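*Asks:* One predicted model, sequence on top.
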Amino acid sequence: MMEKLQKAIEAVRPLDERAMEETRRRLDRLTKPPGSLGRLEELAVQLAGIAGTSELAVVRKAVVVMAGDHGVCEEGVSAFPQEVTGQMVLNFLNGGAAINVLAGQAGADVVCVDMGIKAQLKDERLISRNVRAGTANIVRGPAMTREEAVRAVEAGIGLAEELAAQGVGVLATGEMGIGNTTPSSAMLAALCGLEPEDVVGRGTGVDEAGLVRKREAVASAIRTNRPDSEDPLDVIAKVGGLEIAGLAGLVIGAAANRLPVVIDGFISTVAALVACRLVPAAQAYLIPSHLSEERGHRLALGQLGLDPLLHLGMRLGEGTGAALCFPLLDAAVQVLNKMATFDSAGVSES
């Protein structure tokens, strides 16, 4: 038990400083004022550090959409019924969701994973890593056992390994799970000692009464389960979600395989926070895509010391914000590879 997790944690290494310095020097020789391309230059340096070389290339990309159901839906915390989780997964598989459109525009694959959907879906395109048929209601007791939490994290690690072996060079985190902003809020509050009022947002668009129910559910879940803020696996098991645990594993697995991972919105960022509490060195492999409208997202990003690339007022999830950032990664690589230097272009320097 935990052998795969421990092995992955030990495999995560700091970024390659030599590759990063070579990339900085190359960028400073290009026909522009030093640093004038801002975050694109920072991305190029980070990608070089992750890859361990300044010789970067545009690589294959995949958005991993992990899905799971949540027992806390019994508390009326979502504007949508629980069966929408499975229905939307079928929509992903059939190419009809926002993530399919945005990933397709970026030339990226969409990989759908059943981490704990309540409905039994039969589709050969769906990757099954189902740990259990949805979590228990966290208001009344733990979401899952510790063993199940570990299994979910390790499933994410294993999937990152498989995708890396298939030639995927960049991963992005996506999720689907009706009600999942509630356990995400509970996890963030538990990990960081925050109050429900600080972290709970409207999720799928609940009204004022629904917002009150969500805050009460989060407060009750923490009071009932007493998650240990110093033990991320305990937090997952007591107030978390199966897809959130899987995404935490995906982040760790990506870092262990020296792959950058673009994180999406609130739920994905809470998963990344769990990953970094388990292995702090994984933080260097994260690329924050956008700032969600969900209340707790800014706080979660702040805990990770990350500044998102985009501010578009989005709150959909699915990996949509992450997919929008793929062209920025390609742009950073192409600037490094295709721009002329002052010497090659015959341009005078300042």
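*Replies:* That came in fine, so what should we check first?
*Asks:* okay, CA-based contacts and neighbour counts for the rest of this
*Replies:* Noted.
*Asks:* In this structure residue 56 contacts residue 49, no?
*Replies:* No. Contact criterion C-alpha atoms under 8 Å: residue 56 and residue 49 do not qualify, at 10.3 Å.
*Asks:* More neighbours: those two, which one.
*Replies:* Between residue 56 and residue 49, counted using other C-alpha atoms under 10 Å, the more crowded position is residue 49 (25 against 18).
*Asks:* structure B:
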Amino acid sequence: MIGTFPNKAAIVAAARSLPASDSASVAAATSHDADLTKPAGALARLEDCIRHLAGWQQQPVPRLDTVAILIFAGNHGVTTRGVSAYPAEVTVQMVANFERGGAAINQLAKLHGATLSVMPLDLASPTEDFTTAPAMGEVAFLDAINRGAAAVPASADLVILGEMGIGNTTAAAALAAALYGGDAASWVGPGTGVAGSALAAKITAVDTALSLHGDAMRDDPLEALRRVGGRELAALFGAVLAARHNRIPVLLDGFVVGAAVAVLAKLADGGLSHCLAGHASAEPGHRRLLEALKLQPLLDLGMRLGEGSGAAVALGVLKAAVACHAGMATFSSAGVSNKS
């Protein structure tokens, strides 16, 4: 368990004291799997998923009875640079749509019996335009991280992370470039569907931010998040850190979520070992980011909606894995001969 972070030093300390997966539960799950009525390895990545869930839930037969989908929403000052196909007020409107149950993620949460929590983060006060100043001051930055950490229910079997924020693929591209190198063109994609002059404006905004903040962000992942991220990205980072300290496995959504949690990967070797990538987004930078994080997505459906939707679809894969592992007969109980 972790409490409130009073400063960046406390966050770094938490990132350097991460609990590990329970190897005994992984071994027990592997042993149980070997006795199920199927050839060894026949369920392929479903078996990998079981070992992952078992180790973090610390039980050989994992459960997905309580799945928490957390969506963090934030507004970005960089939208004044014309980087999105939609105006900033759409963030507020979409949060209202979530609350009314009208978005894709509402339907997917209902399908899987997952709880859905939507947390708007000071939407009336966008972050600063990061082409001219750091996106967040220290107080706002720490507040967003702490709110993200506090949102993680300690009783969850699995957490799915999602986001909403017009302009946040621009922030994600800037953050990914700050963490892993490269210029804006190698990370920026269409996001909400921009092309032509809007895409050029997006690339220019990211390159300008990298030039302005580059020295301050070098070798300091938290400072990169503060300077070119956003409130929802900071909250996502806080949530993935809290989930790790609670030993809760996490299913990640797309590019924005990936960029936010990559900060933990940079702060600690194996920082994201409790995470699975739900899908590969159509946003081109996401594939590059997944490769950098050494995460293999469960699905590749060309999705680019955000709001946790790709991860929520991938939840069906995890539920299939758990159903087989928990419900299949063993060779002895079914009276089926095992291989000699």
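*Replies:* On my side now, so go ahead. All values reported here derive from a predicted model rather than from experimental measurement.
*Asks:* overall similarity of the pair, as a TM-score.
*Replies:* With the length set by TM-score structural alignment, normalised by the length of the second structure, the two chains reach a TM-score of 0.94; 332 aligned residues with a C-alpha RMSD of 1.5 Å.
*Asks:* Just give me the neighbour total for the counterpart of residue 243 of the second structure in the first structure.
*Replies:* In the first structure, residue 243 of the second structure lines up with residue 254, judged by TM-score structural alignment. Here the number of neighbours of residue 254 of the first structure (other C-alpha under 10 Å) works out to 30.
*Asks:* Make sure I have this right: residue 254 of the first structure is in a strand.
*Replies:* No. Under DSSP: H, G, I helix; E, B strand; the rest coil, residue 254 of the first structure falls outside any strand and is assigned helix.
*Asks:* Helix, strand, or coil at the nearest residue to it once chain neighbours are set aside?
*Replies:* Among residues not flanking residue 254 of the first structure along the chain, residue 160 sits closest, at 5.5 Å (C-alpha to C-alpha, 6 or more residues apart in numbering). Of the three states, residue 160 of the first structure takes helix under three-state DSSP.
*Asks:* who's in contact with residue 160 of the first structure?
*Replies:* Listed by C-alpha atoms under 8 Å, 6 or more residues apart in numbering, the contact partners of residue 160 of the first structure are 250-251, 253-254, 257.
*Asks:* Next: residue 121 of the second structure.
*Replies:* Residue 121 of the second structure makes contact with 72-74, 144, 231-232 under the criterion C-alpha under 8 Å, 6+ apart.
*Asks:* follow-up on the earlier one: looks like the match of residue 243 of the second structure contacts residue 163 (just checking).
*Replies:* No. Taking C-alpha under 8 Å as the definition, residue 254 of the first structure is not a contact partner of residue 163, at 9.2 Å.
*Asks:* Using CSV, lay out the contacts of residue 160 of the first structure together with distance to residue 22 of the first structure.
*Replies:* Below are the contacts of residue 160 of the first structure laid out as CSV (distance: C-alpha to C-alpha, whole Å):
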residue, distance to residue 22 of the first structure
250, 29
251, 26
253, 26
254, 24
257, 22
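*Asks:* Okay, and residue 148 of the second structure sits in which element?
*Replies:* Using DSSP states H and E, residue 148 of the second structure maps to helix 138-150.
*Asks:* mean shift of that helix relative to the first structure?
*Replies:* Once fitted to the first structure, helix 138-150 of the second structure is off its aligned match by 2.1 Å on average (mean C-alpha distance after the TM-score superposition for the first structure).
*Asks:* in that helix, what's buried?
*Replies:* Buried residues in helix 138-150 of the second structure, defined by neighbour count with 16 or more other C-alpha atoms under 10 Å: 140-150.
*Asks:* can you pull out the helices in the stretch 151-300 of the first structure?
*Replies:* In the stretch 151-300 of the first structure, the segments counted as helices under DSSP state H, counting those that start in this stretch are 181-192, 196-199, 208-225, 232-239, 242-256, 266-278, 297-304.
*Asks:* Pick the most buried one from those.
*Replies:* Sort these by mean neighbour count, taking mean count of other C-alpha atoms under 10 Å, and helix 242-256 sits at the top with a mean of 33.
*Asks:* Please enumerate the strands of the stretch 251-350 of the first structure.
*Replies:* Assigned by DSSP state E, counting those that start in this stretch, the strands in the stretch 251-350 of the first structure fall at 261-263, 286-288.
*Asks:* Other residues contacting the last one?
*Replies:* What it means is strand 286-288 of the first structure. With C-alpha under 8 Å, 6+ apart as the test, strand 286-288 of the first structure has contacts from 260-264, 306-309, 322.
*Asks:* Just the buried ones out of these, please.
*Replies:* Buried by 16+ other C-alpha under 10 Å: 260-264, 306, 308-309, 322, out of the contacts of strand 286-288 of the first structure.
*Asks:* In contact with the residue mapped onto residue 228 of the first structure from the second structure, which residues?
*Replies:* Under the alignment (TM-score structural alignment), residue 228 of the first structure maps onto residue 217 of the second structure. Residues in contact with residue 217 of the second structure (C-alpha under 8 Å, 6+ apart) are 178, 223-224, 227.
*Asks:* and with 7 Å instead?
*Replies:* Neighbour list for residue 217 of the second structure: 178, 223-224 [criterion: C-alpha atoms under 7 Å, 6 or more residues apart in numbering].
*Asks:* hmm, which of the residues you listed are common to the first structure?
*Replies:* Retained in the first structure by both residues aligned by TM-score structural alignment, their matches' C-alpha atoms under 7 Å are the following of the contacts of residue 217 of the second structure: 223-224.
*Asks:* And the helices of the stretch 151-300 of the first structure: which comes nearest residue 45 of the first structure?
*Replies:* Of all the helices of the stretch 151-300 of the first structure, the one in closest proximity to residue 45 of the first structure, counting by C-alpha to C-alpha, is helix 242-256 (16.2 Å).
*Asks:* what's next to stretch 270-281 of the first structure, contact-wise?
*Replies:* Applying C-alpha under 7 Å, 6+ apart, the contact partners of stretch 270-281 of the first structure are 9, 12-14, 184, 188, 232, 244-245, 247-249, 251-252, 282-283, 300, 304.
*Asks:* and with 6 Å instead?
*Replies:* The contact list for stretch 270-281 of the first structure (C-alpha atoms under 6 Å, 6 or more residues apart in numbering) reads 9, 232, 244, 247-248, 282-283.
*Asks:* what's the answer for stretch 325-341 of the first structure, then?
*Replies:* Residues contacting stretch 325-341 of the first structure (C-alpha under 6 Å, 6+ apart): 29-31, 40, 44, 58, 289.
*Asks:* which of the residues you listed count as buried?
*Replies:* Among those, those classed as buried by 16+ other C-alpha under 10 Å are 29-31, 40, 44, 289.
*Asks:* Let's have those in CSV, adding distance to residue 116 of the first structure.
*Replies:* Listed next are those as CSV, based on distance: C-alpha to C-alpha, whole Å:
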residue, distance to residue 116 of the first structure
29, 50
30, 49
31, 51
40, 37
44, 36
289, 26
